[in-house]
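J.: following is a predicted model, sequence given first.
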Amino acid sequence: MASTSTVTTLTIFFFFFFIELTVSQQISTVDSECTGRWIHIRRLPSRFNLDLLSTCNHYPLTDDLCPYLANHGLGPKTHTRTRSWYRTDPLLLELIFHRRILEYPCLTPDPNLASAVYLPYYAGIDSLRYLYGSDVNSSADHGSDLLSFLTQDSPEIWSRRSGHDHFLVMARPAWDFSQPLTVDPPIWGTSFLERPEFFNLTALTLESRFWPWQEQAVPYPTSFHPHSLPFLESWIRRVRRSRRTSLMLFAGGGGTSSTPNIRRSIRLECTNVTETEPETSSEKIKTCDFVDCSNGICEHDPIRFMRPMLQSSFCLQPPGDTPTRKATFDGIIAGCIPVFFEDQTAKMQYGWHLPEEEFSEFSVTIAKEDVVFRGVRIADVLMSIPKEEVARMRERVIEMMPRVMYRRHGASMGLMNKKDAVDIAIDGVLQKISSRG
């Protein structure tokens, strides 16, 4: 159980947090730039957000989330002198997004003026009690309390468009909220997204299923959260001048079983690394570098993998337990060209942030079946790409970097003029809601 001092600290923290929310919504509604872009933040009882944070270490089967609540969900700094790097847990995206939307310039206290209504409900954190806690056999109940509140407290806000104009963030793959209501006992997950009453709202998830139109995947948070434009530009300069001494890198776990799969094939290829001789230099380049992230040891330690990513031209992004990977976005932050093995890892997921029509400009796709069953060597495919094309692709990856990062709250005005993952997600939500008429 969280200590009394921890809960007290959180209470004080969120007291000022919601004071800021109240102030932020008192924005003049005469600004023409906000026409069609007004957002109302629904005031929810603390049991839907603040109270959930006090259970940050209640579930022994998961990591203790308490240390990562620091800095409004960004987590503790990786070292004391940094102002951009944090030990961020992806499950706290709900908290990160909530803090950031308070800085959105078009907030309104009047729901009747709003084009969209944001629900600051920490669905992923609340799901822990159904996935790992005492309510594990009651997964069909997930969302019932929220629905009761929305339909009973100022019900006109919810009923005016039957939830079509509402959106929330769910910091887990959508599969974790997609347990059919009729399955008893439950197998895995909660039934939040299977509730017909929630079919109309927009759910921003870390990974979406490809058929429900109410789901949209948004990038996993990385550890990079710059607070000013000079810090971002400084990092980009470092990425550009980094010496890429390895052709390709795999940072991850798995692949140790005897069953044929893409991770096993990658491990086998990387185990038999060779050095290639560049045409214009006597310096040898390692064919494959490998960072073993088994048992979650890389989860909150970006130092383990960021340097190798900076030193590699290509980052291999095979699917794991689910198709998507946080490492996809870590690699982009490092200017490491992503190599995908199936479209569901990113191409069919992050259309708002990684436009599908531009995919071949910043990434490489190799069918996993070709590697696993047809003997295609990944290194051979990558070495066949001309150096000029590799340079162009890396530049496109660097251009994509601001789109997938989550800048620090309270960032300088210069950096706020560059749209980040939150800005693009909000634009996408507004456009999606508007398209429904």
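T.: All right, it came through fine. Quick caveat, the model's predicted, so the values are computed rather than measured.

J.: from now on I want contacts and neighbour counts done on CA atoms only, so please keep to that.
T.: Will do.

J.: for the longest helix along the chain, buried residues please.
T.: Taking DSSP state H as the criterion, the chain has its longest helix at helix 4-24. Buried residues in helix 4-24, counted by 16 or more other C-alpha atoms under 10 Å: Val7, Leu10, Thr11, Phe14, Phe17, Leu21, Ser24.

J.: include distance to Lys286 when you put the residues you listed into CSV, please.
T.: Shown next, in CSV, are the buried residues of helix 4-24 (distance: C-alpha to C-alpha, whole Å):
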residue, distance to Lys286
Val7, 50
Leu10, 48
Thr11, 51
Phe14, 49
Phe17, 49
Leu21, 51
Ser24, 52
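
J.: let's bring in a second one:
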Amino acid sequence: MDSQTVKKTPKPSNFVKSTLHSIKIHFSSHPRFWLFIAFLWAQALIISIARTPPLCFPDRSSSPSPSLRYVPIHSNTTPAAALPEPPPALYTDDCPSGRVFSYDLPPSFHRDLVVPNCTDLDFWNWECGIISNHGYGRAASELRRTLPADLHKSWYHTNQFSLELLFHHRILKHNCRTLDPDLATAFYIPFYAGLAVGKHLWDNDTSAKDRHCKMMLTWVKSQPYWKKMNGSDHFMTISRITWDFRRLTDPGKSWGSSFLNMPSMQKVIRFIVEKYPGDDMDLSVPYPTGFHPKTTESLIQWQGFVRDYNRKKLFSFIATDDKNWGKNDLRRLMSDYCRRESSSCVAVDCGVSDCTKNSSATLIPLLESEFCLQPKGESYTSKAVFECMVAGSVPVFFVKTSYEQYEWFLPGEPDSYSVFIEEEEVRNGTVAVKEVLQRFSKEEIQRKRERVIETIPRIIYLKPNAGIKSFKDAFDIAFDGAMERIKEEKEWADFLR
């Protein structure tokens, strides 16, 4: 190769010097371009440093750096206040119709109306025995000699006028009761109207019969919760028949109070032992008997006992042979008839026998008879109907008005649990009670009695205790029915708004 045509490779030192010289010439000729490049490079460097997490080195010092603030885990500072708990749900599985608020009425409207020193039943004093044991009465310990096992422990001397105390006690213990009226669906008025009016029923002073009723309405109408619906979401209990509270405007009619005719009572629901069929606010509930089991097991044991009892008589009649009965009064006719038919009927005169203090005087005859006669008395219904059924005996009615009561509690088919005999046919002698009852076969009687026994849980009032029950008694049925009715009315009112 020709040495003249080949260029010599420059030495490295000369090459670097040549390159730097070229950059210097280029930088000097384009200073602004290079300043811009330098600025971008500086920005990129700053961003890179900011985003790069610091290196984590173990702290080898024995105490925290004085430049750091140390907050101990367990401090003595007061913790922040907890958030308030939300209010309970208005409707729950346990309270599907809402909650009830019971007014704290002055004692003059309930407690002060009860005779304090009369704790035992007295035939001549209708108020006796009401106050003891929250209205359930003393234990019927005399039945220990009559009933097997521990069945006597479910029986008490319960006054038929104690319904107001029983319901008040159950409301106060109810799991759906609320102490906050703003959370209530319904409001209970614990006014003992039966006791307030009963004290003056046989007086001619009509103002005395209405005094407590008017005072109570004045008090409750002043409450803000009454004014919201004018009392249509309120309910109460009355231990006497409806006719004792519907005094007519005729000055010659002085019996009873005008309480249920007062304008303010027209929307208030009331549980009452005998209702007025034309008033939807009257809800008839069973009279309280002396049978108050505490557990489901006690009830089942009693049902088995009355089912297997050996009944020696065809029918029975239990009443007080009152000298004021008219000659043609059906009760007098039945009393005389039962005595004549002593081989088939057992008659009990509570005017002679001490029925109020000795429960066996009425219970044993009812247990021994297939049927029990229930003629109309001063009213269409009576406590005796429920005493009869609790004993597993089939009731015999003589007026169909009796079937218009207690729709929530008694079977819908009257023939399934009772017998009806026309009253007039008995009076004129065209029908003999014994002959009618003898027509039923053993199987038919057994079917009727079984229906009666199945109904017992619905017509009794339990005595609450710590036990868990698997059925609803008369109070539960009445309470749930009234609560559901009020709930539906409120929902309908809200829909129309």
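T.: Okay, I see it. This one's a predicted model, so the numbers in the text were calculated from it and none came from an experiment.

J.: coming back round to it: in the second structure, what range does the longest helix of the first structure match?
T.: Per TM-score structural alignment, helix 4-24 of the first structure has no counterpart in the second structure.

J.: with stretch 88-107 of the first structure instead?
T.: The aligned range for stretch 88-107 of the first structure is 158-177, by TM-score structural alignment.

J.: so where do the strands sit in the stretch 151-300 of the second structure?
T.: For the stretch 151-300 of the second structure, strands defined by DSSP state E, counting those that start in this stretch occupy the ranges 186-188, 234-238, 269-272, 282-284.

J.: with distance to Leu201 of the second structure and mean neighbour count added, can I get these in a markdown table?
T.: Shown next, in a markdown table, are the strands of the stretch 151-300 of the second structure (distance: least, C-alpha to C-alpha, whole Å; neighbours: other C-alpha atoms under 10 Å):
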| stretch | distance to Leu201 of the second structure | mean neighbour count |
| --- | --- | --- |
| strand 186-188 | 25 | 24 |
| strand 234-238 | 15 | 25 |
| strand 269-272 | 17 | 24 |
| strand 282-284 | 20 | 23 |
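
J.: would you turn the ones you listed into JSON lines with distance to Leu35 of the second structure?
T.: Compiled in JSON lines, the strands of the stretch 151-300 of the second structure are given as follows (distance: least, C-alpha to C-alpha, whole Å):
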{"stretch": "strand 186-188", "distance to Leu35 of the second structure": "85"}
{"stretch": "strand 234-238", "distance to Leu35 of the second structure": "90"}
{"stretch": "strand 269-272", "distance to Leu35 of the second structure": "95"}
{"stretch": "strand 282-284", "distance to Leu35 of the second structure": "100"}
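
J.: among those, which is nearest Leu437 of the second structure?
T.: strand 282-284 (28.7 Å; C-alpha to C-alpha).

J.: residues in the first structure matched by the closest one, start to end?
T.: So strand 282-284 of the second structure is aligned with residues 215-217, judged by TM-score structural alignment.

J.: and the contacts of that stretch?
T.: Residues outside stretch 215-217 of the first structure that contact it (C-alpha atoms under 8 Å, 6 or more residues apart in numbering) are Ala174, Thr202, Ala203, Leu204, Thr205, Leu206, Glu207, Ser208, Arg209, Gln349, Tyr350.

J.: so which residues of the stretch 201-350 of the first structure form helices?
T.: 229-241, 262-271, 303-310, 327-333 (DSSP state H, counting those that start in this stretch).

J.: Gln317 of the first structure pairs with which position in the second structure?
T.: Counting by TM-score structural alignment, the partner of Gln317 of the first structure is Gln374.

J.: so how far is Cys388 of the second structure from that match?
T.: 9 Å (C-alpha to C-alpha, to the nearest Å).

J.: what's the alignment partner in the first structure of Pro395 of the second structure in contact with, if anything?
T.: With TM-score structural alignment defining the correspondence, Pro395 of the second structure maps onto Pro338 in the first structure. Contact analysis of Pro338 of the first structure by C-alpha under 8 Å, 6+ apart lists Phe314, Cys315, Leu316, Gln317, Thr328, Gly331, Ile332, Phe362, Ser363, Val364.

J.: how about a cut-off of 6 Å?
T.: Residues in contact with Pro338 of the first structure (C-alpha atoms under 6 Å, 6 or more residues apart in numbering) are Phe314, Cys315, Ser363.

J.: out of those residues, which is most surrounded?
T.: Cys315 (31 neighbours; other C-alpha atoms under 10 Å).

J.: need the residue closest to the centroid of the first structure.
T.: Tyr220 (1.7 Å; C-alpha atoms, centre = their mean).

J.: count of residues packed around the closest residue to it other than its chain neighbours?
T.: The shortest distance from Tyr220 of the first structure to any non-neighbouring residue, by C-alpha to C-alpha, 6 or more residues apart in numbering, is to Lys326 (5.3 Å). The local packing of Lys326 of the first structure (other C-alpha under 10 Å) involves 15 other residues.

J.: what's the distance between the equivalent of Lys326 of the first structure over in the second structure and Ile269 of the second structure?
T.: In the second structure, Lys326 of the first structure lines up with Lys383, judged by TM-score structural alignment. Separation of Lys383 of the second structure from Ile269 of the second structure (C-alpha to C-alpha): 22 Å.

J.: now Glu484 of the second structure
T.: When Glu484 of the second structure is compared with Ile269 of the second structure (using C-alpha to C-alpha), they lie 12 Å apart.

J.: kindly report the same for Ser102 of the second structure.
T.: Counting by C-alpha to C-alpha, the gap from Ser102 of the second structure to Ile269 of the second structure is 14 Å.

J.: with Glu425 of the second structure instead?
T.: Computed as C-alpha to C-alpha, the Glu425 of the second structure to Ile269 of the second structure distance reads 38 Å.

J.: one more: Glu404 of the second structure?
T.: In terms of C-alpha to C-alpha, Glu404 of the second structure sits 18 Å off from Ile269 of the second structure.

J.: so who does Gly143 of the first structure touch?
T.: Phe192.

J.: can you tell me what it aligns to in the second structure?
T.: Checking TM-score structural alignment: Gly143 of the first structure goes with Cys213.
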